[in-house]
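**Student:** next come a sequence and a model predicted from it.
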Amino acid sequence: MISEEKLKGDLGEQAVNTLAFDTYLKYWCYPGPKDEKGSRKEICDLLILFRDTMIILSVKNYGFKGNYHRYFRSTLDKAVSQIAGAERRLADSSRELFIRHADLGEMKFDFAKYKKIYRIIVNHNTAPLFYPGGRLTSTGKYVHIFNWDAFLCVVKELDTIPDFIQYLTERELIFKDKKITIMNGTEEVWDSDVQRSFYDYNTAQLDSGPNFLLISGTENDLLADYLWHDRKFNKHFYDTTYNGGSFQLDDKWQKYLSQKEVQRKKSADFASYFVDEFLKNEVLYKQDSTNLELAVELLSLSRFERRIVGSQFLSMLTQYKHLDKDNIVRRYGKTGDLVIAFVLYSRDIPREMMVLLSQIAAEGYAYWNRYQDKKIAIIGFSQDAIGFVFGLLNVEPFSAEREEITRLNLNDLKWFTNFETFMVNHKEYPDER
């Protein structure tokens, strides 16, 4: 017979694996990281490392049975302490720390590399009807608190690392200096015992000082408020002229999803998943260092930025589906700090030639633009949307010899002789046509 503790542990591990392997986070996840050359004791439930960002995540599987005092004073306090302990171990510079990634193998961990750190507790089991939005560690560092279903909704809705991080940043900005209580459920489930626990908890909150927020609604409703206010929360959340406030956000998530503007946004976002599928099926199919460098650049694009990239890819396929033999079409675009060089070629051109021409297309742009942009992602494909070639050019000024070779190649191909530039305006929430 499986013990209750074993069952809880298995469910917690399943939750971690869902995040680590079934979402976009999987490329940068370290489930249950251990000191590979030390104690091999687990540091935390899940560590996410992407560029200069680190997320320390604890999944708690406490079987909540209505005992709010125990939940607040035992489970949450313990989880906050564990998060703080994990961060201390990661920050310890007295000895080298090595952790292992499922696909990439062992790596040396460098705490100084991570300028942004987010701390998250996720309650995987039955959700309490009210809970704090976050807690502070003993050193004043903020820890987000989520319920599992709501957290998974946030991860799936904000399904790029930039979008997810932006939400955590804004949530911490609002919640860190306030005592936040999130209230879930309908009036029918708030029986006298829940009401009494709620009264006792919030009386203690008020007695400990000002700046409190009572939010009626789920984390999903809070997410809807954030999205609907252009990725900021309700302006009153930021107001520091009052000691506290109560906000009713119930059903805001469903109302958000029902808006025609949101439905048009989700329809427009279809184009963005070209980037996700391209990464999954082409770039990360082989996880060498070059491919991973390109993957990091493309994964750093938000969902909206990926939509812009994907829409250009689909536009080229539509416009040049009847491309004549031996023809090549180039299109360059810039989003953030990254230039995307699209190279579409007719189906008769050999792949080896396409690799060379795609390289010339990227190097030619760098030379023509006098090295102003530092990274160029190359995506070449046939008019049938197959035969992808790709790479990443880290731009530095060419030597005189390389410049001359590039100039001669461009002259032979007659590229950049009549280069047209134009601006394309995209709205995250498109207007009705």
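**Tutor:** Perfect, I can see it now. Computed from a prediction, not measured in an experiment: that's the story for all the values here.
**Student:** contacts, neighbours, all on C-alpha from now
**Tutor:** OK.
**Student:** ok, and the closest non-adjacent residue to K156?
**Tutor:** T23 (7.6 Å; Cα to Cα, 6 or more residues apart in numbering).
**Student:** what number of residues lie near that neighbour?
**Tutor:** 15 (other Cα atoms under 10 Å).
**Student:** give me the secondary structure label for P128.
**Tutor:** Under DSSP: H, G, I helix; E, B strand; the rest coil, P128 falls in the coil class.
**Student:** could you measure from it over to R171?
**Tutor:** Counting by Cα to Cα, to the nearest Å, the gap from P128 to R171 is 20 Å.
**Student:** residue closest to the middle of the protein?
**Tutor:** With distances taken as Cα atoms, centre = their mean, I161 lies nearest the centre of the chain, 1.5 Å away.
**Student:** got the contact list for it?
**Tutor:** Y24, L25, L299, S300, S302 (Cα atoms under 8 Å, 6 or more residues apart in numbering).
**Student:** go through these and name the one nearest R351.
**Tutor:** Of all the contacts of I161, L299 has the smallest distance to R351: 26.0 Å, by Cα to Cα.
**Student:** can you tell me the helix or strand for the spatially closest residue to R331 that is not a sequence neighbour?
**Tutor:** Excluding the flanking residues, the one nearest R331 by Cα to Cα, 6+ apart is F342, at 5.1 Å. Assigned by DSSP states H and E, F342 belongs to strand 338-345.
**Student:** try I121
**Tutor:** Using DSSP H and E, I121 sits within strand 116-123.
**Student:** which neighbouring elements make contact with that strand?
**Tutor:** Other helices and strands packing on strand 116-123, by 3 or more Cα pairs under 8 Å, 6 or more residues apart in numbering; DSSP states H and E, are strand 53-60, helix 77-91, strand 142-147, helix 148-157.
**Student:** out of the ones you listed, which comes closest to Y285?
**Tutor:** Of all the helices and strands packed on strand 116-123, helix 148-157 comes closest under Cα to Cα, at 22.4 Å.
**Student:** any chance you could list what contacts the closest one?
**Tutor:** With Cα under 8 Å, 6+ apart as the test, helix 148-157 has contacts from T23, V122, N123, H124, N125, F164, T218, E219, N220, L223.
**Student:** I'd like to know which of those is nearest to Q319.
**Tutor:** Set against Q319, the nearest of the contacts of helix 148-157 by Cα to Cα is T23 (33.1 Å).
**Student:** who's in contact with that closest one?
**Tutor:** Going by Cα under 8 Å, 6+ apart, the list of residues near T23 reads V155, K156, D159.
**Student:** can you pull out the helices in this structure?
**Tutor:** Per DSSP state H, the chain carries helices over the ranges 4-21, 68-70, 77-91, 148-157, 161-175, 192-207, 219-228, 252-258, 260-268, 273-278, 289-299, 303-319, 351-368, 400-413.
**Student:** I'd like the distance between the residue lying farthest from the centre of the chain and F64.
**Tutor:** Centroid-distance maximum for the chain: D412 at 43.2 Å, with Cα atoms, centre = their mean. Shown here: D412 relative to F64, a distance of 72 Å by Cα to Cα.
**Student:** second structure follows, compare the two:
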Amino acid sequence: MRFRKSEGLTESEAILAGLCERSFLALYTYPNLFKQLVDLMVVFRSDILLFSDKSCAYPDTGDPLLDWRRWFARAIGKSAHQVRQAERWLRSQPGMIFLDPAASAPLPIGLPPPASVKVHRICFATGAADRCRRETGQPMLGIDLTVTDAEAPLRVGIVSEAGGFLHVFDAEVLELVLTELDTISDFVAYLDAKAALAAGGQFKGAPTEADLLAYYLHHGRTFPAATGDFVLKHNLWRQVAAQPAFIEGRRLNREHRTWDRLIEYITRQFLAGQLEFGNELTMDDYERVVRIMAGESRFYR
């Protein structure tokens, strides 16, 4: 093999790695980097996705605000700090990123030039689903851009420690988003649109990330221009997911993953040096070829 990488050291890290490899492909997905730089990094073209995984039990002291503040600090706050530090290292030491603790296996594909790098900060925080279900009837955190840090229980808004917009997903939400947006192009387009929506100032919140995703999908994978401040209604996801056209689209997406399987099969053969032709290619040359295929959205695939 040309290189080896971690598959995730904990259960949540393994789940995260599995979800990301399924959507972004193995060649672009790297868990557990050197010095625990970040729990998982995805590199594609000029986009770098930094995932910080924090699996924390939710406290139950009888004080809802105290419980939330403690969980937020351990899960989202520490995650934001890790991502921020990773981004600093990435921008200042782009040649010092390794797959192993001994720093003997460098990242096998080249990073984009520093001036063109676009970093997406992502927190994968688990442990709050049961409390969310008990308090709101939904196993997901709410989105509330009127709050900062741990001001309001079970609602995530601006996370000051992140140094920029932080996308916060739990296991159920991330699996849902990566089921509907299961290519790197589709997922990054959603992250960009969501960050731009938040920066616009008129979007104030949604009951869950699933409802925000439904709003995005229902409007042709865009967020329509707003005429004033707005908050999304409850149960948008259930309404959109029940539409016949949506159900048919899901079926077609599941049945048309041939391109994904082809990319992964050829990549495995290349890494093992077992191609009939092309084993002499460098990693960078091979990645440039695969990038053309991997960059297509699900619709075009």
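**Tutor:** Thanks, I have it. Remember, predicted model here, so these are calculated numbers, not experimental data.
**Student:** now, of the helices of the first structure, which is deepest in the fold?
**Tutor:** Comparing those by mean neighbour count (mean count of other Cα atoms under 10 Å), helix 219-228 comes out on top with a mean of 21.
**Student:** show where it falls in the second structure, residue numbers please.
**Tutor:** Here helix 219-228 of the first structure aligns to the second structure at residues 209-218, judged by TM-score structural alignment.
**Student:** what does A57 of the second structure align to in the first structure?
**Tutor:** By TM-score structural alignment, A57 of the second structure lines up with G63.
**Student:** isn't its match right up against N125?
**Tutor:** Yes: assessed by Cα atoms under 8 Å, G63 of the first structure is found in contact with N125 at 5.8 Å.
**Student:** higher neighbour count, those two?
**Tutor:** In terms of neighbours (other Cα under 10 Å), N125 is the more surrounded of G63 of the first structure and N125; the figures are 18 against 15.
**Student:** now for that one: what does it line up with in the second structure?
**Tutor:** The equivalent of N125 of the first structure in the second structure is G127 (alignment by TM-score structural alignment).
**Student:** which part of the second structure lines up with the strand holding F342 of the first structure?
**Tutor:** Using TM-score structural alignment, strand 338-345 of the first structure pairs with nothing in the second structure.
**Student:** cool, and stretch 160-168 of the first structure?
**Tutor:** Going by TM-score structural alignment: stretch 160-168 of the first structure matches residues 183-191.
**Student:** quick check: closest non-adjacent residue to L214 of the first structure.
**Tutor:** S246 (4.5 Å).
**Student:** tell me who's in contact with the aligned residue in the second structure for that neighbour.
**Tutor:** Alignment note (TM-score structural alignment): S246 of the first structure maps to V231 of the second structure. When contacts are counted by Cα under 8 Å, 6+ apart, V231 of the second structure touches F203, K204, G205, A206.
**Student:** V231 of the second structure and F203 of the second structure: what is the separation?
**Tutor:** 6 Å.
**Student:** next, the contact list for the residue nearest to R331 of the first structure, please.
**Tutor:** F313, R330, R331, Y332, I378, I379, G380.
**Student:** quickly note the distance from F247 of the first structure to K8 of the first structure.
**Tutor:** Computed with Cα to Cα, the distance linking F247 of the first structure and K8 of the first structure is 34 Å.
**Student:** which residue numbers in the first structure go with whatever helix or strand L145 of the second structure lives in?
**Tutor:** Taking DSSP H and E as the criterion, L145 of the second structure maps to strand 142-148. Across the first structure, nothing matches strand 142-148 of the second structure (TM-score structural alignment).
**Student:** packing partners of that strand?
**Tutor:** Under the contact definition 3+ Cα pairs under 8 Å, 6+ apart, strand 142-148 of the second structure sits against strand 155-158, strand 203-206.
**Student:** let's have these in CSV, adding mean neighbour count and distance to A80 of the second structure.
**Tutor:** Output for those, formatted as CSV (neighbours: other Cα atoms under 10 Å; distance: least, Cα to Cα, whole Å):
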stretch, mean neighbour count, distance to A80 of the second structure
strand 155-158, 23, 11
strand 203-206, 21, 20
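**Student:** nearest to G164 of the second structure, out of those?
**Tutor:** Distance to G164 of the second structure, taken as Cα to Cα, is lowest for strand 155-158 among these, at 8.7 Å.
**Student:** sorry, back to before: still touching in the first structure? Go through the contacts of V231 of the second structure.
**Tutor:** Retained in the first structure: K204, G205, A206, out of the contacts of V231 of the second structure (criterion both residues aligned by TM-score structural alignment, their matches' Cα atoms under 8 Å).
**Student:** ok, so of those, who is nearest L166 of the second structure?
**Tutor:** Nearest to L166 of the second structure among those, with distances taken as Cα to Cα, is G205, at 14.5 Å.
**Student:** from memory that closest one sits against L232, does it?
**Tutor:** Yes: if you go by Cα under 8 Å, G205 of the second structure and L232 touch, sitting 6.4 Å apart.
**Student:** quick check: stretch 309-326 of the first structure aligns to which part of the second structure?
**Tutor:** So stretch 309-326 of the first structure sits over no part of the second structure, by TM-score structural alignment.
**Student:** thinking again about what came up before, so how far is the match of stretch 160-168 of the first structure from its chain's centroid?
**Tutor:** 9 Å (Cα atoms, centre = their mean, to the nearest Å).
**Student:** so who does the closest residue to L99 of the second structure other than its chain neighbours touch?
**Tutor:** In space, and not counting its chain neighbours, L99 of the second structure is closest to L33: 4.9 Å by Cα to Cα, 6+ apart. L33 of the second structure is in contact with D39, L40, M41, I97, F98, L99, D100, P101, counting by Cα under 8 Å, 6+ apart.
**Student:** for the counterpart of V168 of the second structure in the first structure, give me its contacts.
**Tutor:** Alignment note (TM-score structural alignment): V168 of the second structure maps to I145 of the first structure. Listed by Cα under 8 Å, 6+ apart, the contact set of I145 of the first structure reads I120, I121, V122, N123, P132, G133, G134, R135.
**Student:** same deal with T75 of the first structure?
**Tutor:** K60, Y62.
**Student:** please apply the same query to F187 of the second structure.
**Tutor:** V177, L178, L181.
**Student:** same check for these, but in the first structure.
**Tutor:** Shared with the first structure, among the contacts of F187 of the second structure: V177, L178, L181 (both residues aligned by TM-score structural alignment, their matches' Cα under 8 Å).
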